[in-house]
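Q: the following comprises the amino acid sequence and a computationally predicted model.
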Amino acid sequence: MGTAFVGGALSLTLAALAYPSMLGLDTVSNSNDRIIANTQWGPLTEGDRDFVVKVRAAGLWEYPLGLIGLQKGQSPAVKTASEHLIDGHASLDTTCRKLGPMLNITLPNVASPQQVAFVNQINAKTGKEFDYEFANILRQTHGSIFNTIAKVRSTTKNTLIRALADQANDTVLDHITVMEKTGMVDFDQTLFQQTTPPKLPQSDLTPPAPPAGQPLVVLTPPPTATSTPVDIDGAAAGSGVNPAPAPTPTPTQ
């Protein structure tokens, strides 16, 4: 989508959809419930918009980390987890790139500085240390976003955001599970870091906005992809389920 805006479908101002400034996992905007656009799929809040950006940004560091894991991972379980990262985030990315123009949301092309630091920290390790850092950092970050997904799914009034939250919930739960199956997760440490994250400046937590006109980075699905992007047509129509026919009136005697 880049910075292009699609007219007709939304009633909003450009200022209302300014690039989000608060996207950190440890930060909750006081205005998350503020409606910034009334769309044909339901109202869009600041929290809804930020959620789409978070999902996109997650793929921008976890997908390449999955590629690194396939090369550097020592255990079969870490290589399997890497395959799940690539598969799941390619599918979520497809959904985000479709929803961005529909909801006039500017998507990032680069992960946040904090997320880039995670990649560098893990990639700096080798052997068993690589596997350990890989499993624990990814278990921590997926656990952190899991509650956010549930909140968005339970509160959003936007059909497209609900569909994305459903897909993200399934994907993140799968990734949590494969990290745990490595047998390397230190739950005491991971849960402590998950519930008491460091206080970082917003500049570290926010993925930079893309330059005007820059094409969107595409996370290519693997040849063996099993994850399925959201059925946008079905989601846009509502729940994706055709309503039951109205009952035939009973003739009066």
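A: Alright, I've got the coordinates. Numbering: from 1, shown residues only.

Q: contacts and neighbour counts: CA atoms only from here.
A: OK.

Q: in whichever strand or helix holds residue 141, what counts as buried?
A: Residue 141 belongs to helix 127-155 when elements are defined using DSSP states H and E. Judged by neighbour count using 16 or more other Cα atoms under 10 Å, the buried positions of helix 127-155 are 130-146, 148-149, 152-153.

Q: ok, then the element right after it?
A: helix 159-180.

Q: run through who's touching the next helix or strand after that following helix.
A: Heading C-terminal from helix 159-180, the first helix or strand you meet, by DSSP H and E, is helix 187-195. With Cα atoms under 8 Å, 6 or more residues apart in numbering as the test, helix 187-195 has contacts from 136, 137, 139, 140, 141, 143, 144.

Q: and the comparison structure, right after this:
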Amino acid sequence: MNTTALLRGALLCAFILPAGPLLAADQDSAKDQHFVTEASAAGMAEIDAAKLALKKSQSPDVKTFAQHIIDDHSKANATLKTLAEKHRLQLAESASLTNQAKAKVLDVREESFDAAYANNQVGAHEEAVKLFTDAANNASDTDIRKFAQDTLPVLQQHLEMAQDLVKAHPSE
């Protein structure tokens, strides 16, 4: 092998091999960014839906649940915002379009609002539990993993509460 070929090979290795860990770090960062975006959008959606429930529901149990959601998700969103700033990650600017559409459907409902809201909350919290379970197990950043682990029991409690609301306010 001539000297030029050896030099090219050495240069190629010098530039390509170090990129492996960088690519993995980029993928990890992208996964953490995805979690932060999804979690913040879901948190905003939950708060929006709960505010709507406080306004539209006539049922004390639904209003109590809604206030619980507002309190817990506001606290979680504040913690997530601090984490995002620390790690230079971006929060969602608003709830996802899907969640905005679901909120609009809830808003126009007059009859059986409580049943629709309860069903909405079961689905939303099933998705949240799945998202946070994945981050609790797989987030590359230890702060984000701990946030997901610490928040997961609260979300599981919300899911159980929402399931109880579905039983108390069955769809017609």
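A: Received, thanks. All of these numbers come straight from a predicted model, not from anything done at the bench.

Q: care to give me the TM-score?
A: Scored by TM-score structural alignment, normalised by the length of structure 2, the superposition of the two chains gives a TM-score of 0.77; 147 aligned residues with a Cα RMSD of 2.0 Å.

Q: what is the neighbour count of residue 110 of structure 2?
A: The local packing of residue 110 of structure 2 (other Cα atoms under 10 Å) involves 10 other residues.

Q: which position in structure 1 aligns with it?
A: For residue 110 of structure 2, the aligned position in structure 1 is residue 126, judged by TM-score structural alignment.

Q: and that match, what is it in contact with?
A: Contacts of residue 126 of structure 1 (Cα under 8 Å, 6+ apart): residue 72.

Q: repeat for residue 139 of structure 1
A: Shown in contact with residue 139 of structure 1 (Cα under 8 Å, 6+ apart): 175, 176, 179, 180, 185, 190.

Q: now structure 2: which of those residues match?
A: Retained contacts for the contacts of residue 139 of structure 1 in structure 2, judged by both residues aligned by TM-score structural alignment, their matches' Cα atoms under 8 Å, are 176, 179, 180.

Q: quick one: what's aligned to the last one in structure 2?
A: What it means is residue 180 of structure 1. In structure 2, residue 180 of structure 1 lands on residue 163 (TM-score structural alignment).

Q: residues contacting its match?
A: So residue 163 of structure 2 contacts 118, 119, 122 (Cα under 8 Å, 6+ apart).

Q: for residue 20 of structure 2, see how far away it is.
A: 46 Å (Cα to Cα, to the nearest Å).

Q: now swap in residue 51 of structure 2 and tell me
A: In this view, residue 51 of structure 2 and residue 20 of structure 2 are 47 Å apart by Cα to Cα.

Q: more neighbours, those two?
A: More crowded of residue 51 of structure 2 and residue 20, by other Cα under 10 Å: residue 51, with 16 against 11.

Q: now the more buried one: which helix or strand?
A: Counting by DSSP H and E, residue 51 of structure 2 is part of helix 19-56.

Q: excluding chain neighbours, give the residue nearest to the counterpart of residue 115 of structure 1 in structure 2 in space.
A: Aligned counterpart of residue 115 of structure 1 in structure 2: residue 99 (TM-score structural alignment). Leaving aside its chain neighbours, residue 99 of structure 2 sits nearest to residue 45 (6.0 Å; criterion: Cα to Cα, 6 or more residues apart in numbering).

Q: okay, now that neighbour: neighbour count?
A: 23.

Q: and it, what pairs with it in structure 1?
A: Checking TM-score structural alignment: residue 45 of structure 2 goes with residue 61.

Q: what distance do you get for that match to residue 53 of structure 1?
A: 13 Å.

Q: translate residue 122 of structure 2 into the numbering of structure 1.
A: Checking TM-score structural alignment: residue 122 of structure 2 goes with residue 139.

Q: before we move on, what about residue 76 of structure 2?
A: Checking TM-score structural alignment: residue 76 of structure 2 goes with residue 92.

Q: okay, and its match sits in which element?
A: Going by DSSP H and E, residue 92 of structure 1 is in helix 76-103.

Q: show me what secondary structure element comes after that helix.
A: Criterion used, DSSP H and E; the element after helix 76-103 of structure 1 is helix 113-123.

Q: list the buried residues in that next one.
A: By neighbour count on 16+ other Cα under 10 Å, the buried set for helix 113-123 of structure 1 is 113, 114, 115, 116, 118, 119, 122, 123.

Q: centroid-nearest residue for structure 2?
A: residue 39 (1.9 Å; Cα atoms, centre = their mean).

Q: residue contacts, it?
A: Per Cα under 8 Å, 6+ apart, neighbours of residue 39 of structure 2: 128, 131, 132.

Q: residue 33 of structure 2 pairs with which position in structure 1?
A: By TM-score structural alignment, residue 33 of structure 2 lines up with residue 49.

Q: spit out the contact partners of residue 102 of structure 2.
A: Per Cα under 8 Å, 6+ apart, neighbours of residue 102 of structure 2: residue 120.

Q: likewise for residue 92 of structure 1?
A: Contacts for residue 92 of structure 1 were tallied using Cα under 8 Å, 6+ apart; they are 55, 56, 59, 164, 167, 168, 229.

Q: got a markdown table for these, with distance to residue 72 of structure 1 too?
A: Formatted as a markdown table, the contacts of residue 92 of structure 1 follow (distance: Cα to Cα, whole Å):
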| residue | distance to residue 72 of structure 1 |
| --- | --- |
| 55 | 25 |
| 56 | 25 |
| 59 | 19 |
| 164 | 31 |
| 167 | 28 |
| 168 | 26 |
| 229 | 28 |
